[in-house]
Every structure is written in C-alpha cells, then in structure tokens.
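Asker: Predicted model follows, preceded by the sequence.
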Amino acid sequence: MKNKYSFIKRRIKNRSNNEKNNIHNKYSGVVLRIFLFILLSIFTEILVYNRITFYFQISFNLVFLPLWFFIVELALRKNQLFKLHSKNYWAAFLTPLFLNIILNLLVYKYINIVAISTILSTLIVTLLINYEVGILAGFIFSVYFGILFGFDLKFMLFLFLPAFIVAFFSRKIKRRIEIILPFILASLTQMIFSYIININYSVFDYLIILEINFFSVLITMGILPFFEYMTRVYSEIGLLELGNLSNPLLKELSLKAPGTYYHSMIISNLAESATETINGNSTLARVSAYFHDIGKIWRPQFFSENQKVKNPHVNISPKLSSLILNNHVTYGIELAKKYRLPVLIEDIISQHQGTRVKQFFYNEYYQETGIKDSSMFRYPGPIPQFKESAVLMICDVSEAVTRSMQEINPIEINQKLDEIINSLFLEGQLDDCGLTLREIKKIKGRIVKTILEMNHKRISYPKIDVEELKE
C-alpha cells in the first residue's frame, strides 16, 4: 500500500513540475514571438521604404501585436497539439508564415502588388496542422499586409477570402493532385471579389493572380517535405509516404521480428477503422500502428509473438524481464528521434503501453519474494495524451487478448473487450486522452466488428484427385 501511494505522489509531483515548466515556456514563447514580429516589421520598413521611422513602428505594432495576442495566442493556447509539442507546432505555424510574408514583400517591391498571395503559408499550415490553424495563418498574413498598405480593409479581404477557401477545401487532402480544386476555387473567389468591389484590375492583372496562385501551390508541394522533416509535424500526405511498407525501419522489423511485424499490420487495421468512428486522424492511427513496436527490433526473441519454441524469460528474473520489456518503448523512442519520425508517432510509441503493470512478471516476482511493489513492473509511460494514442492502446491490448482465444465468437469478444476497457479505465490509463464514454463505446463496437471480419471461417474444400483437374 505504501509503495502504491508513493507512486501516486511521484506522479502528482511530476505533473506539478511539468505544469510549472509549461507556464514558464508559454510566457517566454509569447515574448519571443512578439520580438520576432517586431524584427519582421523593422525588416519590412527597411525593404519597402528603405528607412526606419518611429511613427511607422508604433502605429504598425500597436495595431498588429494586440490582434496577434488576443486572437492567435489565445486561440492556439487551447489547441491540444500546441500544448503537447509547442516548439514543433509553433515552428510549423510560424516558419511558413514568416517565409511567405518575406517572399511577398519582395514580390510587392520587385514585381507587382497584384502578385501578393497568401496561399503558400495557408496551404502548408493547413496540411501540417489543420484547417482552423490554416485559416488563422491566412488571417494574420492578410492583416499584416492590410495594415502595411494603410489599413486597407478591402485589400485585407482580397487576401483573406482565398486563404479561407484554400484552408477549408484542403482539410482532407491525402494526395497531391487533390490540391487542384482548392487552387481553382481560391483563384476564382479572389478574381470575383476584386470585380465586385471595383478594384480596377486589367485582364493581365487577373492572369497574374492565377499564375502566382498556381506557382504558390507548386512551391508548396515541393517544399512541404522539408517542413515535415524540420519540424517533425507531418501532413497526411507525408504520413502516407512514411507508411510505405518498403520503409527501411519497417523492412528491418519484418526481417528481425516477423511476428511483431504481422502484429503491427493487424493493429493498423483495427486502429484505422476504430479511429474513423470517432472522426479522428485515421491516417495517423494506421501509420503509428506500423511503428508503435519498432523498439522490438532489439532482442525480438523476448516477445511472445516472435518466439518459436524457447521462452528466454524462463532463465532470467522477473525484474530483468520487466526491464527488457520496458526497453522496447525506450529504444523505439530513440529510433523515432534518429529517423525523425513524426513527433506524434514518437508519442504513441511511448504512450501505447501507458504506465500499466506487467501483471505476469509482477505476480511471478510476488510468488518468489512475497514483496508487493508494482512500481518496478510498470511501463515508463506516460499514459495516452490524445485520442489516437488511446485508440491504439485499446487495439493493442484487444488484439493480444483475442489472439489467445481458442474460438472467436461475438459474445466472448464483447465480454473480453468490456473487461479490457474497464481495466484500462479503472487503472487511469484513459484519464488524459479526451475520449468520451460514447466514443469508447463506438471504438469497442468497431474493434469487435473488425476482428470478426478478419477471423471469419472459410468453407472446407473437398479433396479431388490431381489427375481429374488436368486439362
């Protein structure tokens, strides 16, 4: 009992320390971002007007920075992704935004004001994060240039409307060719709006709008992989490319731990279908399932799915067995960092076992020593922090249990999954993931359905003499 409470105390202490660090990082991050925008405004005036005036800096920043703080900072503070990995996601948000602002300042100075386009940054942010954050990126870009050109509301809307269209219609893109539709709709919206508000553009100006938007899309598709590699925030396009089964890590897993590889393929089907029922990121769930046990490349024979005859755990102590099992998580995280896998996949590698107790080895240790100390038999964790991670945990445990069943039938599977989910719930493994009871019910139902479909019985074929089958 004492050890149990000491574990809880350590967990509370670690959580309070993490909260203090998060508060410090949050405010230092806000100051840094404001400082970067001030530097950008200085660069803007030097580039556009070839001088720096105190009046411009005050008038520009007094309007822009409060808008930034009260709209973007407050909106993204509630975003779970920015809470989990603030540096990665702020980099994925700010880097394309700053790059596009600087590029369009050069476009304005050396080409034409008509050629200014917000599509590049909006599209990249939408693909990397989500369309709501993409719309915010388009809004900030439009406000920046609207203030720069004399607080021009019409010009601000002229830039923002295509950004909104691109973000909205790019939210479910999984193939590069699909970006054609948002590009066409955004360009048409921009041209129609300029005609409605009586901006005196010539036919040549409209062709420039179409051309610059097209080049923005082409550049986006070209530089998107670099942003993914740099920030470790991946678009669904990047995730699908990463999930190619010829990936070196997956090939190594298939050769060194074929049982784990097969297990991961089954989990990927379960996780994808279960995530679809709660409108989660099914692509992330599938690809994460491929890599969630990648750490088993190290000593694969210590995991049941790779054992043929001999079980090496028989010859070692339960404590050492526990450490070896923990290592598949820690080594998996090392591989994720080394190969720059998406930061969310790294999270799922660390969270898919949560802080659960390895009950078999814990019980074995207790039988040998009479000591009850669950802390040394816990996975390092943390517990799942977002829905896709929790779905994969449920699927992982469900697959392991159903694999041990002699005969698979709907009633028994339902009972087993109820026991699994209740156990996870009571252990506190689902406390931080954000799943509702309604969503858990949907997940369980889809897992049962998928398992039954994957394990359906085949008819027995009659034996026929080979001679009768010859032509």
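Answerer: Yep, that arrived. Keep in mind that what you see is a predicted model, and the values were worked out from it rather than measured.
Asker: going forward, measure contacts between C-alpha atoms and count neighbours the same way
Answerer: Will do.
Asker: Give me the residue at the spatial middle of this structure.
Answerer: Nearest to the geometric centre of the chain sits residue 344, at 4.6 Å (C-alpha atoms, centre = their mean).
Asker: What sits closest to that one if chain neighbours are left out?
Answerer: Leaving aside its chain neighbours, residue 344 sits nearest to residue 233 (7.8 Å; criterion: C-alpha to C-alpha, 6 or more residues apart in numbering).
Asker: Quick check: which element contains the residue nearest to the centre of the chain?
Answerer: Following DSSP states H and E, one finds residue 344 within helix 343-351.
Asker: One more: residue 462?
Answerer: Per DSSP H and E, there is no helix or strand for residue 462.
Asker: Compute the number of surrounding residues for it.
Answerer: Residue 462: 6 surrounding residues under other C-alpha atoms under 10 Å.
Asker: try residue 167
Answerer: Burial of residue 167 is recorded as 29 neighbouring residues (other C-alpha under 10 Å).
Asker: which residues does it contact?
Answerer: Contacts for residue 167 (C-alpha atoms under 8 Å, 6 or more residues apart in numbering) come out as 122, 123, 126, 131, 132, 134, 135.
Asker: Do you have the helices of the stretch 351-471 of the chain handy? List them.
Answerer: Taking DSSP state H, counting those that start in this stretch to define them, one finds helices in the stretch 351-471 of the chain at 359-369, 387-403, 410-426, 437-454, 466-469.
Asker: adding another structure so you can compare the two:
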Amino acid sequence: MSQSKRSETDKFLDESFIYDGIVIALIISVTNNIYDLSILGLANEFILILIVWYGIVEHFIRSSKTMNIDTRYRLFFYATFLIGSVLNTFIYKAYGITFIPIIIVPMIITLLIDYEFGASAGLILSLSTAFHYHDFFMFLQLFPQVFISTYLLKNVRSRMQVAKAGLISGIVSLVMILLQEPVRHFYFSSRDYLILFLNPLVSSIIVLGVLPYIEVSTRIYSNIGLAEISTPNHPLLKLLIVHAPGTYYHSMRVAELAEHAAENIQANSVLVRACAYYHDVGKIRNPEYFIENLKTPDDNPHNKLSPDISRSILINHIKDGIEIAKKYRLPIQVEMAIPQHHGTRVQKYFYTKALEIDPNTKIEDFKYPGPKPKTKEMGILMLADVVEASSKSLKQPTIDNLKQIIQNTVIELFEEGELDETGLRVDELKIIIDSFTKVFETLSNQRIEYPTVDEKTEDYKLINR
C-alpha cells in the first residue's frame, strides 16, 4: 500500500474510532448479560464502561505514540480486549471465580503494546465483571492481579520475567482472598485456594506459549520477540552478511550507537537495536551500488551512471527493504524504520552532480520519499545511521573530529526539521551526542602492546631448566 493510500485509510479509521468506546462498551455489556439478561443491568454496565473508557483509555490512546503509529495496533487492542471479555464471562459461568484467567489479556496487551493499555483493559474487565454480579469483593480479588502482573511486565526483556510476574500475581491473588475472609467468607476448599494460586501462574505460561504465534501473525512484536530476531542467526541477517558484508557491519555499528543512546534517554533500546539491524536490508538486492560494499572507491558503478539513475537505485533500496521485511514477517515497527531512517532528506551528492549537468534540477526530485521519523527510537536510528556513515569519511579519525561530526549531524538534522515529529527534546539530543561519543571512544581504545619473546632466548631457558 502506498504512503498516500495508507494515510487515507488511517484518517478514515481515526474518524471511525470516535465511536469505538460505545461499540466496545455495548459488546462487553451484552456479553456479561448473555446468561441472565437484565435491561437495567446492561444499561448500568454500559454507562460504567463508557465512563472508564472515555475517562482513562481514550486519553492513553490519544497520547500514545505506539498505538498511533499504525491502525493495526489499535485494532489488535480492541480485538484482544473483546476476546478476553467473552472468555472471562464464559469461564466464570462454567467454573466459577477461581478459574477466571483475568490476567491473560492484560499481559498480552502489555507485552505487545504498552503497560497503560494492559492495566486499563484489566481494570475494565475486572470492574465490569464485579459490577455485573454486584460483588465489590470480586473486584478486590481480580484487579490487584492485573495491576501487579502488568506493572511487572513494563520494559520486559525475557521470558523468565513473564513467568515471575505470573508467580507473584498468584501470591497476590491468594493474599487478597485471605484478607477478605474476616469480612466475607467464601467457603473455599483447599483445592480452590490452590487454583487461586496456580491460575495466574498457568495464565503466564499460556501467554508465553501463544505469544510467538501472535507476533508472527500480527507482526506486532514484544521486546522478547524483538530480542530474538536481533541475533546474527536470523536467516535474513545471514543473507545480508553474505551478499552485502559492508552493509551488515555498518548495521552492527549503527545498532551499537543507537542502543546505547536509547538506554541513556530511557527509550526502547531493544526496539531501536532491532530496527538498526534491518534498516538497510533492501541493499541485499543490489549490494554493489552501495559504497560500503565496494572493495575500492574506483569500483564505484555510480561513476558511469547518470544522477537520475543513481537516485532511483538509492530510493529503490527502501522499497526493496519494505518488501523483504513483509516477506520475512518482520515487526511492523522494523518495516516502518526502513523509510523513516532516511526521512525526507536530500541525496546531496547526486543532487549536486545533477546540478552540474542541469542547473534547473529540482531539489524535490532528489529527496527520499519519507515519512520523517515518528518516534524517539526512529530519530535515534536516523542520527546513528548518518553519524556512522559520516565517520567512515575520516582518513585519520580522532575523538575530537568524531565528536565534531556527531554535533554537526545532530544540528543539521534538527535544522532540516527531520526530528520535528520524534518528540526528542534538546536535552535528550545533548545526551545522544555524549552517548555516541562514548561509543566511539570505547571502539577506538587500543589494546596494550605485549612484549615479544626472542625464540632463541626462550629455547635456551627451556634447555637449561
């Protein structure tokens, strides 16, 4: 889908989403009342969910970068949320409160979208269920599980953290029931208490089991999935190192710069590393036309091509990259990083070359199609890419002239307006400059020179031992 068509679709869906809270509130209310329909109860639940939705969830949606980067995130959130509502209702009716898997959907949403949305979904599910059965104690038992499990999954990077969140939620579930015993006796057996404890733990195991399938099918990845594709063993990276080794090593260096900077400004370093690994994957198809893959500058095929053809080849690596990303089911955000890391910048070298041939050449013809970076992570990726490429132009790089390149790059991109939509503040840009500098300092550190051993002297010592 072209960028203009995608924008039109997003605009249409955004207008449709004005009424999303009404639709979701109605579906959840009907689901809760499907066994024992009560018009008054349905109306009360509908109003309650509307208040929570437009008072909390809609606020998060409007201010969330993640939710608004692509409409598929919002559709996934709604679908998962509604499936959870139906699942909880049917399981409660069939097996009772101890079997309600209240944390499954909030955990999935937290892992794949954000903590605020996971906790909000859990709040509505817990509140609507308790409200339907006129049982506030049920809310006190359900929501603490949701809150703890989603909070523990903020910025999660390993599967063990998910299992640990399930275990702690199980303990919280048991404690909340025991605390309510003096006020309201539940008449639970030992088996029921065991189920209360094991339910969140088993739910976390289910989440871990279904997570890879959700990621591959929706291309919405958790940090765990992003970390798994950010390894040299991925088939696409193996192709890259064979067909475009220079691009591969450039991507590794960009990843080091970008990850370190993201960590220092509390951005998603796992995401930015994954994006850095695959941002130039489109160069696999024509690696010989990119300077980092040439053995010597004299081999540059662009010396024999017109600027227009060279421009088209460079732009095509973005189109090729997007096609390859879709083919390999890479995350949506990785696909979006491929055009955004160039933004709408001008191909200055070929534009200057074209001006020498035709002074009337339009600068717009030599701009990348964009869009500009939309998040902090994409902004960091653009900066790291330009800085790493520029550093290769130095014949005798020193920390001082590398730092000068870093500062000039940040100032240039800032003044060009390429970072306007990223949300990066001036103080964060200063931190990024320092971070890039530290990475180059680390990479430039020399190992100590070990003394050489004279072979004759060593032989003499061995004979006379």
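Answerer: On my side now, so go ahead. Just so you know, these numbers come straight off a predicted model, no measurement behind them.
Asker: Mind checking the TM-score on these two?
Answerer: Comparison of the two superposed chains (TM-score structural alignment, normalised by the length of the second structure) gives a TM-score of 0.91, and 451 aligned residues with a C-alpha RMSD of 2.3 Å.
Asker: hmm, back to that, closest one to residue 11 of the first structure among the helices of the stretch 351-471 of the first structure?
Answerer: Nearest to residue 11 of the first structure, of all the helices of the stretch 351-471 of the first structure, is helix 410-426, at 16.3 Å by C-alpha to C-alpha.
Asker: Quick check: the closest one compared with the second structure, mean distance?
Answerer: Compared with the second structure after fitting, helix 410-426 of the first structure deviates on average by 1.4 Å (mean C-alpha distance after the TM-score superposition for the first structure).
Asker: Which stretch of the second structure lines up against that helix?
Answerer: Aligned by TM-score structural alignment, helix 410-426 of the first structure falls on residues 399-415 of the second structure.
Asker: Give me the residues contacting the matching stretch.
Answerer: Counting contacts by C-alpha under 8 Å, 6+ apart, the residues outside stretch 399-415 of the second structure that touch it are 383, 386-387, 390-391, 419-420, 429, 433, 436-437, 440-441.
Asker: Pick out the most distant pair among those.
Answerer: Distance extremes for the contacts of stretch 399-415 of the second structure: the farthest pair is 420 and 441 at 29.0 Å, using C-alpha to C-alpha.
Asker: returning to that earlier point: so the residue nearest to residue 344 of the first structure sits in a strand?
Answerer: No. Counting by DSSP: H, G, I helix; E, B strand; the rest coil, residue 233 of the first structure falls outside a strand, being coil.
Asker: from memory it sits against residue 342, does it?
Answerer: Yes. If you go by C-alpha atoms under 8 Å, residue 233 of the first structure and residue 342 touch, sitting 5.6 Å apart.
Asker: Of those two, which one has the most company?
Answerer: residue 233 (26 against 22).
Asker: Could I get the contacting residues of the aligned partner of the more buried one in the second structure?
Answerer: Aligned counterpart of residue 233 of the first structure in the second structure: residue 220 (TM-score structural alignment). By C-alpha under 8 Å, 6+ apart, the residues touching residue 220 of the second structure are 73, 112, 214, 331, 332, 333.
Asker: One more pass at 7 Å, please.
Answerer: By C-alpha atoms under 7 Å, 6 or more residues apart in numbering, the residues touching residue 220 of the second structure are 112, 331, 332.
Asker: what separates it from residue 271 of the second structure, distance-wise?
Answerer: Going from residue 220 of the second structure to residue 271 of the second structure by C-alpha to C-alpha, to the nearest Å gives 12 Å.
Asker: same check, this time on residue 169 of the second structure
Answerer: Residue 169 of the second structure is 27 Å from residue 271 of the second structure, where distance means C-alpha to C-alpha.
Asker: out of the two, which sits in the more crowded spot?
Answerer: Shown here are residue 169 of the second structure and residue 271; by other C-alpha under 10 Å, residue 169 has more neighbours (29 against 25).
Asker: Check the secondary structure at that one for me.
Answerer: For residue 169 of the second structure, the assignment made with three-state DSSP gives helix.
Asker: residue in the first structure matching it?
Answerer: In the first structure, residue 169 of the second structure lands on residue 186 (TM-score structural alignment).
Asker: Would you mind confirming that its match is in contact with residue 164?
Answerer: No. Assessed by C-alpha atoms under 7 Å, residue 186 of the first structure is found out of contact with residue 164, at 8.2 Å.
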